[in-house]
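Student: Give me the fold of what follows.
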Amino acid sequence: MNLALTVLEITAPVFLLAAVGFTWVKVGFEYRIQFVTQLAMTLAVPCLIFTALMKTEADIVALGRLAVAATVSYAAVGMVGWALLAAFGLNLRTYLAPFIFGNTGNLGIPLALFAFGQAGLERAVVLLAVSAVLSFTIGIWLVAGRGAFGKILKEPMIGATLLGALFLWQGWETPTFLTNTLELAGQMAIPMMLITLGVAVARLTPGRVVTAIGLSVVKLVVCALIAWGIASAFALDDTSFGVLVLQISTPVAVTAYLLAEKYGADSESVAGFVVVSTLISIAGLPLLLALLL
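Tutor: Below is the predicted model of the structure:
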């Protein structure tokens, strides 16, 4: 009973805020998703990443081990995903990148924070950075046949990660007034990302729902098992272990739909994958958290 209550306390705020965004759009209120997303990804999330890394008490070597474990996990998920999609005759260009990369930002960071506290947040931003780098390179290449390597250097959250890692390595800290300002800006990130997730899901038009249901269940199980095995193999500490499994297992991100739309893949099928995997995660992620806690 206590475990169930703990899991509910962790997951309920996340999905309730997403539900706020979903309901906001459904009742006809305006939500300028492009502006909010740009504000979050250009200002709020980079501030969150930088301050989390700068103030972390975790060993930089441990964070580096976590980043390597995440990269290996994504590679393993990619190989298993490729084999499964090929076996069932599903289009690799449409489904492989969404199968590999989950919603480590909008959903993963809040869950890691509520489940594992500040230490979880610090590790979650490392996972977000790894996911972003791989998504902008391998992820786009899988969808479009070409990468966007130059775009990585222009992403504020990548710069914030590198700068935060430098401050952590050197033991530097910004002046108190600046740290407080950056932390205040970073506090916008989590509620904005969750509400925007709900808005984005509400606006999608799902396609091939039956296929999406099967893939969503398989993705959750495959990602959780692979991440669990790799976290064990790397002998990660308890918090890093939980964050890795949780982040790798997150549902398909809305950005997967945007990439499919931009590069001419089957965007309606990807939209179905996004919506269904997000809905399945409402039940799946709490069960996974119950195993991790």
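Student: use CA for all of it now, contacts and neighbours both
Tutor: Will do.
Student: longest helix of the chain?
Tutor: Assignment by DSSP state H gives helix 60-87 as the longest helix of the chain.
Student: That helix - contacts with which helices or strands?
Tutor: helix 92-100, helix 109-134, helix 156-170, helix 209-233, helix 238-248 (3 or more C-alpha pairs under 8 Å, 6 or more residues apart in numbering; DSSP states H and E).
Student: And the shortest one, how far out from the chain middle?
Tutor: Between the centre of helix 92-100 and the centre of its host chain there is 16 Å, according to C-alpha atoms, centre = their mean, to the nearest Å.
Student: for it, packing partners?
Tutor: Using 3+ C-alpha pairs under 8 Å, 6+ apart, helix 92-100 sits against helix 60-87, helix 140-144, helix 254-263, helix 267-292.
Student: One more, please, to line up against the first structure:
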Amino acid sequence: MELLLRIAQVIVPVFFIVAVGFVYARRVRPDMTWFNRLVLDVLTPLLVYTALAGKEFRLQDHAPLLLAGALLILGCGALAWVLARGTRVQPRSLVPVVMFNNCGNMGLPLALLAFGPAQLGAAVALFSISNVIHFSLGARITSAEARTRDLLLSPLMISAALGFASAASGVRPPDMLMTGMRLMGDAMLPLMLFALGVRLTTLQPQDVPRGVLGAVARPVIGLLLAVPLAWALDLTGPARAQLILFGALPPAVMQFLLAERYAQEPERVAAMILLGNALAVVFVPLGLAIALPSG
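Tutor: Below you'll find the predicted structure:
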């Protein structure tokens, strides 16, 4: 009973904000273009930098978790390629959906609620590693014509590089500036959940059959790999729990933007991503049940 209450305390606030965005979008049909640009180009880079550059984040303490996260992403990609070949689904459509999870919109707020502010830096570091791989290898998997250089020079990638540099060197802006930057970055967490709710209004009944494979494969393969990886790398406590939650997350919304940019079956990819995020109500509690101690 205590474990169920802890899970509810984590997921109810997250899905409440998603539901508010969903209901609002059904009534108002907002244009999210400027909103998404603000979150992606300003608020998210500030959150990434301040979490990584903060005095409480020590890069060396989280190195095993970052290695595990990278191995989990690559392992999911390898198994997704086998699955794509076996089911005759285009690998360039399925593999990135299974490799990359929604560790931004959903993963960061979940980590904050589940593990507390002291562990948010580790979740942001996983988010940053995921994005580096996504915007390099992931983009190339999506399309052989992807220009990785343009993606890696985005504000998000620059902020991650500066954040890791500050974490390694100890050089950071004055506390007064860091406080302002942190206040702006923290605003991203509920805004991304709200935007996810808005995006879920585009899910249609006909999307379910073509989206179910990627939607289910992402968290199932992630969980199947996360548990043995945590054991093999001797991850314990919050690090083990973070990796398992990371494995249970739904597909990354960002992958739809790449699929649309490179005309790689964007409708099928959108169906996988939207259905996968809807099914998070099943797989996220499962991941938390495995990750959180029952005592």
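Student: quick one: TM-score?
Tutor: In this superposition the chains share a TM-score of 0.93, using TM-score structural alignment, normalised by the length of the first structure; 292 aligned residues with a C-alpha RMSD of 1.8 Å.
Student: got the helices and strands packed on helix 60-87 of the first structure as JSON lines, with distance to Leu63 of the first structure and mean neighbour count columns?
Tutor: Formatted as JSON lines, these follow (distance: least, C-alpha to C-alpha, whole Å; neighbours: other C-alpha atoms under 10 Å):
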{"stretch": "helix 92-100", "distance to Leu63 of the first structure": "21", "mean neighbour count": "25"}
{"stretch": "helix 109-134", "distance to Leu63 of the first structure": "7", "mean neighbour count": "23"}
{"stretch": "helix 156-170", "distance to Leu63 of the first structure": "10", "mean neighbour count": "19"}
{"stretch": "helix 209-233", "distance to Leu63 of the first structure": "13", "mean neighbour count": "19"}
{"stretch": "helix 238-248", "distance to Leu63 of the first structure": "8", "mean neighbour count": "25"}
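Student: Dump the ones you listed to JSON lines, plus distance to Gly64 of the first structure.
Tutor: Output for these, formatted as JSON lines (distance: least, C-alpha to C-alpha, whole Å):
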{"stretch": "helix 92-100", "distance to Gly64 of the first structure": "21"}
{"stretch": "helix 109-134", "distance to Gly64 of the first structure": "9"}
{"stretch": "helix 156-170", "distance to Gly64 of the first structure": "10"}
{"stretch": "helix 209-233", "distance to Gly64 of the first structure": "13"}
{"stretch": "helix 238-248", "distance to Gly64 of the first structure": "11"}
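Student: And those: which comes nearest Leu142 of the first structure?
Tutor: Among these, helix 92-100 comes nearest to Leu142 of the first structure, with 5.9 Å by C-alpha to C-alpha.
Student: quick one: the closest one to helix 209-233, angle?
Tutor: For helix 92-100 of the first structure against helix 209-233, the angle by axes from the mean of the first three to the mean of the last three C-alpha atoms, to 10 degrees is 50 degrees.
Student: So which of the helices and strands packed on helix 92-100 of the first structure is nearest Ile190 of the first structure?
Tutor: helix 254-263 (15.8 Å).
Student: Which part of the second structure matches that closest one?
Tutor: Against the second structure, the aligned range for helix 254-263 of the first structure is residues 253-262 (TM-score structural alignment).
Student: Look up the closest residue to Gly185 of the second structure, ignoring the ones flanking it.
Tutor: Leu47 (3.9 Å; C-alpha to C-alpha, 6 or more residues apart in numbering).
Student: Please verify my assumption that the one you found contacts Met178.
Tutor: No - counting by C-alpha atoms under 8 Å, Leu47 of the second structure sits too far from Met178 to count as a contact (10.4 Å).
Student: neighbour-wise, which of those two wins?
Tutor: Remark: of Leu47 of the second structure and Met178, Leu47 carries more neighbours, 26 against 18, as counted by other C-alpha atoms under 10 Å.
Student: quick one: secondary structure of the most centrally placed residue in the second structure?
Tutor: Per C-alpha atoms, centre = their mean, the C-alpha nearest to the average position across the second structure is that of Cys103, at 1.4 Å. Here Cys103 of the second structure takes the coil state, with states given by DSSP: H, G, I helix; E, B strand; the rest coil.
Student: Quick check: the gap between it and Ile129 of the second structure.
Tutor: 11 Å (C-alpha to C-alpha, to the nearest Å).
Student: Likewise for Ala252 of the second structure?
Tutor: 14 Å.
Student: try Ala19 of the second structure
Tutor: Counting by C-alpha to C-alpha, the gap between Ala19 of the second structure and Ile129 of the second structure amounts to 29 Å.
Student: Please work out how many residues are found near Leu153 of the first structure.
Tutor: 12.
Student: Mind listing residues that contact the strand or helix carrying it?
Tutor: Taking DSSP states H and E as the criterion, Leu153 of the first structure maps to helix 149-154. With C-alpha atoms under 8 Å, 6 or more residues apart in numbering as the test, helix 149-154 of the first structure has contacts from 133, 136-137, 158-159.
Student: In TSV, list those along with distance to Glu57 of the first structure.
Tutor: Shown next, in TSV, are those (distance: C-alpha to C-alpha, whole Å):
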residue	distance to Glu57 of the first structure
Val133	24
Phe136	29
Thr137	31
Ile158	21
Gly159	21
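Student: Widest-spaced pair of these?
Tutor: Longest span within these, C-alpha to C-alpha: Thr137 and Gly159, 16.1 Å.
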